[in-house]
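In: Can you look at this prediction? I've put the sequence above it.
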Amino acid sequence: MAKSQKRKAESREAIMRSAAKLFRENGFDGVTVAAVMDGAGLTHGGFPRHFTSKEELITATLAELFAADAREPSLPMRDLHEFARAYLRSEHRGEPGTGCVFAALGPEMARAPRPTRDILTDAIERQIQKFVDIAPGEKPAERRVAAIGTWATMIGAMVLARIVNSDALSEDILASARLFLEVEG
């Protein structure tokens, strides 16, 4: 790869890393292209060399986040209960910029344009299958119910724990979800 092509690829990766963190921390509407470029250590004027719009940046960033997690999962994927224990931690709640994109951006992603929703749907289907593979249950249908129910509980608990302005209530939400899912410990 030529030096200029390599540099362009590195810049694009830096832009998407910056966008991934900022979008999860502030939401899609709460982040400007200028802020993303600044976070990447680049000038705003360089943006069009990499993306045609903010929407394209959002879609590409989400696709890369899911691809990166498929290559190297951020949480243990040996057992669904182990995953839930790791997910439902106060440290995860306190770091939305590096945590679960669904808990950070779920409501916004529900209103995303079709190309973005297509990527999200594929990612959700792949994640459910990963959870089915490690979920308890004798039959595939039982494991699928456990996978979807556990994941939905985790995301919902994380969203609620981040919404409240009481540390005690936030901790109670996470602890209750762990107890409900029988993953405490």
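Out: Looks like it came in fine.

In: drop to CA atoms for contacts and neighbour counts, all remaining ones
Out: Fine.

In: Nearest the geometric middle of this structure, what residue?
Out: residue 101 (1.9 Å; C-alpha atoms, centre = their mean).

In: Who are the contact partners of the nearest residue to that one once chain neighbours are set aside?
Out: Nearest residue to residue 101 in three dimensions, chain neighbours excluded: residue 24, at 6.3 Å (C-alpha to C-alpha, 6 or more residues apart in numbering). With contact set as C-alpha atoms under 8 Å, 6 or more residues apart in numbering, residue 24 has these partners: 96, 97, 98, 99, 101, 104, 105.

In: Which parts of this structure are helices?
Out: 3-26, 33-39, 54-71, 80-87, 90-93, 101-109, 114-134, 140-163, 167-180 (DSSP state H).

In: hmm, who's touching the last one?
Out: Just to be clear, that refers to helix 167-180. Taking C-alpha under 8 Å, 6+ apart as the rule, helix 167-180 contacts 84-85, 88-90, 153-154, 157-158, 160-162, 164, 184.

In: take the one below as the second:
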Amino acid sequence: MRKSKAEAAETRKRIVAAAAAEFRRRGIVATGLADLMKAAGLTHGGFYKHFKSKDQLIAEACAEAGRELFEKVSANAAKGSAVSSYLSTRHRDDPAAGCPLAALGPELARCDEKTREAATAGFERLVGVLAAEFGKLPPEEARRRALASAATMIGALAMARMVTDPELSAEILREAESSISHA
């Protein structure tokens, strides 16, 4: 029985959301189509009904993960905790629901242009939210600080996930937050 266009669109959204989480959890290269479809609660055979290629799904999943990041950072910025929430152990310990830039940065750099454009858009939105945090500064200075803050946050989160020493991991997050808040 054929699905309606609305059902097909909902299924596609479910696949993109599952892919966004699985790529952040396991990495792009390490995640096969069968893994993605299973995570979406579907069989592997239906993939090509929704996407032309894995690259197309990667780009859409990256855009979705970037949108999620923007929503979380914006909500936390409204509460005055954008940087501390981003640089938290909770964020560190849940890459599947976290920042795609910290989880996938080196892989994203090797992706096709459409995926890199989605990653760039996500980074620009993060910088925009952070620049608003420096609202009392001239716009150029606020952007400069936001760029440095975003780069520090992404790198610190990636390093905090990479190291094996829990104390060092927590120290990386604390010191990155301190360097941003005292800049």
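Out: That came in fine, so what should we check first? None of these values were measured; they are calculated from a predicted model.

In: Superposed, what's their TM-score?
Out: The TM-score (TM-score structural alignment, normalised by the length of the second structure) is 0.89; 180 aligned residues with a C-alpha RMSD of 2.0 Å.

In: now the residue nearest to the centre of the first structure: how far from residue 64 of the first structure?
Out: Relative to residue 64 of the first structure, residue 101 of the first structure is positioned 12 Å away (C-alpha to C-alpha, to the nearest Å).

In: Chain neighbours aside, what residue packs nearest to residue 180 of the second structure?
Out: In space, residue 180 of the second structure is closest to residue 149, 5.9 Å off (C-alpha to C-alpha, 6+ apart).

In: any idea how far residue 127 of the second structure is from that neighbour?
Out: For residue 149 of the second structure, the distance to residue 127 of the second structure - C-alpha to C-alpha - is 8 Å.

In: Equivalent analysis for residue 100 of the second structure, please.
Out: Counting by C-alpha to C-alpha, the gap from residue 100 of the second structure to residue 127 of the second structure is 14 Å.

In: before we move on, what about residue 115 of the second structure?
Out: 18 Å.

In: that older thread, got a PyMOL select line for the buried ones in the contacts of helix 167-180 of the first structure?
Out: To isolate the buried subset of the contacts of helix 167-180 of the first structure in PyMOL, counting by 16 or more other C-alpha atoms under 10 Å, use the following:
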select buried, resi 84+85+88+90+153+154+157+158+161+162
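
In: one step back: dump the helices of the first structure to a markdown table, plus distance to residue 46 of the first structure.
Out: Shown next, in a markdown table, are the helices of the first structure (distance: least, C-alpha to C-alpha, whole Å):
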| stretch | distance to residue 46 of the first structure |
| --- | --- |
| helix 3-26 | 9 |
| helix 33-39 | 8 |
| helix 54-71 | 13 |
| helix 80-87 | 36 |
| helix 90-93 | 33 |
| helix 101-109 | 26 |
| helix 114-134 | 23 |
| helix 140-163 | 34 |
| helix 167-180 | 41 |
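
In: Most tightly packed of those?
Out: helix 80-87 (a mean of 20; mean count of other C-alpha atoms under 10 Å).

In: what angle do that one and helix 167-180 make?
Out: 170 degrees (axes from the mean of the first three to the mean of the last three C-alpha atoms, to 10 degrees).

In: Show residues contacting helix 80-87 of the first structure.
Out: 75-77, 131, 134-136, 147, 150-151, 154, 178, 181-185.

In: From residue 51 of the first structure, how far off is the residue lying farthest from the centre of the first structure?
Out: Computed with C-alpha atoms, centre = their mean, the residue of the first structure farthest from its C-alpha average is residue 2, at 32.7 Å. Separation of residue 2 of the first structure from residue 51 of the first structure (C-alpha to C-alpha): 20 Å.

In: now do residue 6 of the first structure
Out: 16 Å.

In: thinking again about what came up before, ok, so what distance separates the aligned partner of the residue nearest to residue 180 of the second structure in the first structure from residue 93 of the first structure?
Out: Applying TM-score structural alignment, one finds that residue 149 of the second structure aligns to residue 150 in the first structure. Per C-alpha to C-alpha, residue 150 of the first structure is found 17 Å from residue 93 of the first structure.

In: residue contacts, the nearest residue to residue 130 of the second structure once chain neighbours are set aside?
Out: Residue nearest to residue 130 of the second structure in three dimensions, not counting chain neighbours: residue 146, with 5.1 Å by C-alpha to C-alpha, 6+ apart. For residue 146 of the second structure, the contact set (C-alpha under 8 Å, 6+ apart) comprises 127, 128, 130, 131, 134.

In: can you check residue 15 of the first structure too?
Out: 36, 37, 39, 40.

In: Check residue 160 of the first structure too.
Out: 170, 173.

In: any idea how far it is from residue 137 of the first structure?
Out: 28 Å.
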